[in-house]
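Peer 1: Sequence below, structure please.
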Amino acid sequence: MILVTWGFVGFDGVAHMGEETRIARFAVPRAMFWSICINGALAFAMAIIFLFTLGDVEDILESPYAVVTIFLSATKSPTFASVLVGITQTMGISVSLGSVASTSRLTWAWARDGALPLYFAYVDPRHRIPLRSIWLPLVIVALLSLLNLVNYTAFSVIISLSTFGLYQSYFIAIGCMLYARLTGRIEAPWSLGRFGVFINAAAMVYTAWIGVFLVFPNYLPVDASNMNYALPINAFVWIVALIWWFAWARRHWKGLDAEIIDKVVADGDRDTKD
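Peer 2: Below you'll find the predicted structure:
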């Protein structure tokens, strides 16, 4: 149910735009928390509606566009089915915008802090956004999408690898948060309170469980054409990253810009006092 899972994608975009948000210490976690609650309720309702209006399962499995078949079965009208398809496309665009916001701000922050060329840290004075950091991931994704015209297996590997990488980033971030909670290093004005440890632990277990299935092949028997290469490619990326860290970055990269972090925290403290 890719349409249902779309409701949970892109919510972290606001976290990467914390430096552009007023009172980020309060606004960012609230936005993430309530977006998950609202989208979760809507996604659950959407899943129930899909199950009740599914129609013939065999027709859906044989259809090249299962969503269109479901909408036709539910509405009995090509016009209304087209309207629903348009709504789902709007959802996809919205999710994509959240992903672009996340990726571009990460790219910009890495460039600003010295992990990427400083060229991508440029902020356009007219639009007040990092245009170069927005265009870089867009161009890379567009080029990778062209693989679908040459070899769908290679394209499917990119999709699996991106999803697997996303879940790894969640696992690492939540793991750091859980460690901070257990060691008493949490200093946040807005938190999950005493439920935080259990929620973080459950999230890590769930993320690890989902990650296992993301690297499974989709079909049996497994051969070179349907093999899921996400795991070996991911392992290769980790090996290259570790080698790069010990060979160069550990001695040359100065780390995150602490001054920027202090300014974001001070903005929250100042607005709270006001």
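
Peer 1: rest of the way, CA atoms for contacts and neighbours
Peer 2: Noted.

Peer 1: roughly how far apart are residue 224 and residue 154?
Peer 2: From residue 224 across to residue 154, the span is 11 Å (Cα to Cα, to the nearest Å).

Peer 1: When these two are compared, which one has more neighbours?
Peer 2: More neighbours surround residue 154 than the other of residue 224 and residue 154, with 19 against 8 (other Cα atoms under 10 Å).

Peer 1: Is that one within a helix or a strand, and which one?
Peer 2: Remark: residue 154 resides in helix 152-182, with elements defined by DSSP states H and E.

Peer 1: which other helices and strands contact the strand or helix carrying residue 42?
Peer 2: Element membership of residue 42 [criterion: DSSP H and E] is helix 24-52. Under the contact criterion of 3 or more Cα pairs under 8 Å, 6 or more residues apart in numbering; DSSP states H and E, helix 24-52 touches helix 2-5, helix 13-16, helix 258-273.

Peer 1: Give me the contact list for the second one.
Peer 2: When you say that, I think you mean helix 13-16. 28-29, 31-32, 98-99, 101-102, 105-106 (Cα atoms under 8 Å, 6 or more residues apart in numbering).

Peer 1: switch the cut-off to 6 Å
Peer 2: Identification of contacts with helix 13-16 by Cα atoms under 6 Å, 6 or more residues apart in numbering yields 28, 98, 101-102, 105.

Peer 1: For the comparison step, fold the sequence that follows:
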Amino acid sequence: MQRDEKSSSLDVDVKTVPDIAHGRKGLGGDDALLAKLGYKSEFRREFSLIETVAFAFSIMGIVASVSSTFSFPLSTGGHVGMVWGWFIPCAFVLCVAASMAELASAMPTSAGLYYYSAKLANPKHSALASWITGWANITGQVSLVCSIDFTCAQMITTAITVGSDGAVVLGTGATYGILLAILVSHGLVCSFSTRILARLNLFYAVINVGTSVAAIIVLLVCSGDKKVSTKDAFTLFENNTGWANNGWAFLLAFTAPMWTFTGYDSAAHISEEVAGAARAAPIAIMAGVGATQALGWLILIAASFATSSVADLLTTDLPLPMGQLFLNVLGKRGMLAIWSCIIVVQFVTGAAQGVDASRVVFAFARDNALPGSRWWKQVNVHTQTPVNAVWLVIICAALCGLLGFSEAALTSLAGASVIGLYTSYATPIFLRITSGRDKLVPGPFTLGRWFIPIGAVAVAWVAFINVLLFFPSGQHTSAEDMNYAVVLIMAVFIYAAGSWIVSAHKWFTGPISNLESAPPSVNEKSSAQ
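Peer 2: Okay, the predicted model is just below:
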């Protein structure tokens, strides 16, 4: 794989970038800032601030994500796992989000995390840092698309089972078929123009918030006398993991919120489609994470009160225990009503994640870092979006979905997506507080003198959570319940490391400029008309 002849190595002094962000406003200022970063504007900037916030919030799909991962806190601590297994990681995730927001404000480009790593690393290791970050992020992005959509398929099979009173129980093959249908529909949606995608995210946010509030209310009100006491809701601990050590079992409850708190880097990856990106991207990251944390905690507190028997939920025949909880509280009709809304939330979450993943693939291909980059970096002339990259993501997610024929492998895929994403989050943050400490003058959003302690906490947390996610759910494991996350992550690592050693170190020098070879900016075209 060779570079385009007109491409050149990107050499940007990031200290000069914020001057443009502060000094110029509107599309011209955004495009000038992007040019200073080394890229020609190829998208229409049709995401407003509120739409960018809606995108970052919707991609975490709070009520659907809690419903998808409810089995983790149930087994790793019961009521304590639900309430405190969510609350404790929130402060640490905010540190990660704040550090990322500062970088997104200073360097608003779709390349995002791997671009930050390249600019903040020691020049000798810049390309390698960018390569590692990029592959880790793409691994997490694509596997997360699969995880979200497979869970959406499981939600649909749960509804079918409840609706038929248990007469119809779809197997793994049928679930995979539903997954493929969902992926194809997402491919079509993600191929829309930026303007349509921006407007859709407002709908995503409304249905997300509305369903979350509805779930909180019905769990608290409709559970009636079956609610547990306040003491039990906040302090009753049950270890159903198979681990003898209760403390370690409780730590595994962190898996659920960490799977939910992914994708908020999306605001950085769509920054080339956002007006006022240096300001909007960090606001979207912080607002999206904060709102998700608050709503998620309220949903889980309500679920804790409504759970009269943890064992009953863990032994349900339904694919997802949250479905059984709603069935216990609301009955068949009520459960199907709220569950239908949750399915919609999960569906739009997958659609938003598909957009995010496609922008990462596009950006990495734009820097000629992927096999077949010349195909994946193309922007459709009709929609002005990277349609080829969209369908590459869909195909790769469909292949990952084959792991669904093994429940252990599918569960491991969720862990692998978190490990991949958070590794890509932590790498530029680590470089920011080490080799890049004096290389960056922040944009409109800055952590000031707190960037080092906040960044250090963020990196330490990611290191801890990555190790945690490699452990199996029980102390004694077999092939059926082993955690295969290490296998999945190592497969990508071996490929990325092998390709680097064999050839990539000869031609990949990190982000490269496309200013000379790119056509006129779409925003320049609009202004000229």
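
Peer 1: Mind checking the TM-score on these two?
Peer 2: Here the superposed chains carry a TM-score of 0.84, computed using TM-score structural alignment, normalised by the length of structure 1; 259 aligned residues with a Cα RMSD of 2.5 Å.

Peer 1: quick one: what's aligned to residue 228 of structure 1 in structure 2?
Peer 2: Alignment note (TM-score structural alignment): residue 228 of structure 1 maps to residue 483 of structure 2.

Peer 1: excluding its backbone neighbours, what's nearest its match?
Peer 2: residue 472 (4.8 Å; Cα to Cα, 6 or more residues apart in numbering).

Peer 1: For burial, what's the neighbour tally of the counterpart of the one you found in structure 1?
Peer 2: Counting by TM-score structural alignment, residue 472 of structure 2 lines up with residue 217 in structure 1. By the measure other Cα under 10 Å, the count of residues near residue 217 of structure 1 is 15.

Peer 1: wouldn't residue 216 of structure 2 be in contact with residue 299 here?
Peer 2: Yes. With contact defined as Cα atoms under 6 Å, residue 216 of structure 2 reaches residue 299; the gap is 5.2 Å.

Peer 1: Looking at those two, which has the bigger crowd around it?
Peer 2: For residue 216 of structure 2 versus residue 299, neighbours defined as other Cα under 10 Å are more numerous around residue 299 (24 against 19).

Peer 1: Map that one onto structure 1.
Peer 2: Aligned partner of residue 299 of structure 2 by TM-score structural alignment: residue 46.

Peer 1: Distance of that match relative to residue 23 of structure 1?
Peer 2: 33 Å.

Peer 1: Equivalent analysis for residue 52 of structure 1, please.
Peer 2: Applying Cα to Cα, the value for residue 52 of structure 1 to residue 23 of structure 1 is 43 Å.

Peer 1: More neighbours: those two, which one.
Peer 2: Set residue 52 of structure 1 next to residue 23 and count neighbours by other Cα under 10 Å: residue 23 wins out with 19 against 9.

Peer 1: so what corresponds to that one in structure 2?
Peer 2: Counting by TM-score structural alignment, residue 23 of structure 1 lines up with residue 276 in structure 2.

Peer 1: For stretch 136-153 of structure 1, give me every contacting residue.
Peer 2: Here stretch 136-153 of structure 1 has contacts from residue 155, using Cα under 6 Å, 6+ apart.

Peer 1: Tell me who's in contact with the alignment partner in structure 1 of residue 459 of structure 2.
Peer 2: Aligning on TM-score structural alignment places residue 459 of structure 2 opposite residue 204 in structure 1. Applying Cα under 6 Å, 6+ apart, one finds that residue 204 of structure 1 lies in contact with residue 171.

Peer 1: check which helix or strand covers the alignment partner in structure 1 of residue 379 of structure 2.
Peer 2: Using TM-score structural alignment as the criterion, residue 379 of structure 2 maps onto residue 123 of structure 1. Assessed by DSSP H and E, residue 123 of structure 1 sits outside every helix and strand.

Peer 1: Now do the strands in structure 2.
Peer 2: Using DSSP state E, the strands assigned to structure 2 run over residues 8-9, 512-513.

Peer 1: any idea what residue 107 of structure 1 aligns with in structure 2?
Peer 2: Aligning on TM-score structural alignment places residue 107 of structure 1 opposite residue 361 in structure 2.

Peer 1: Is there a neighbour count for the closest residue to residue 174 of structure 1 other than its chain neighbours? I'd like the number.
Peer 2: Leaving aside its sequence neighbours, residue 174 of structure 1 sits nearest to residue 200 (Cα to Cα, 6+ apart; 6.1 Å). Neighbourhood size, residue 200 of structure 1 [other Cα under 10 Å]: 21.

Peer 1: Ok, the one 5 residues further on next?
Peer 2: Other residues near residue 205 of structure 1 number 13, with proximity taken as other Cα under 10 Å.

Peer 1: I'd like to know how far it sits from residue 175 of structure 1.
Peer 2: 10 Å.

Peer 1: picking that back up, now the helix holding residue 42 of structure 1 against helix 258-273, angle please.
Peer 2: Counting by axes from the mean of the first three to the mean of the last three Cα atoms, to 10 degrees, helix 24-52 of structure 1 points 90 degrees away from the direction of helix 258-273.

Peer 1: Helix 24-52 of structure 1 vs structure 2 - mean distance after superposition?
Peer 2: In the superposition with structure 2, the average deviation recorded for helix 24-52 of structure 1 is 1.2 Å (mean Cα distance after the TM-score superposition for structure 1).

Peer 1: Might you calculate how far that helix sits from the centre of the chain?
Peer 2: 15 Å (Cα atoms, centre = their mean, to the nearest Å).

Peer 1: Kindly report the same for stretch 478-495 of structure 2.
Peer 2: 20 Å.
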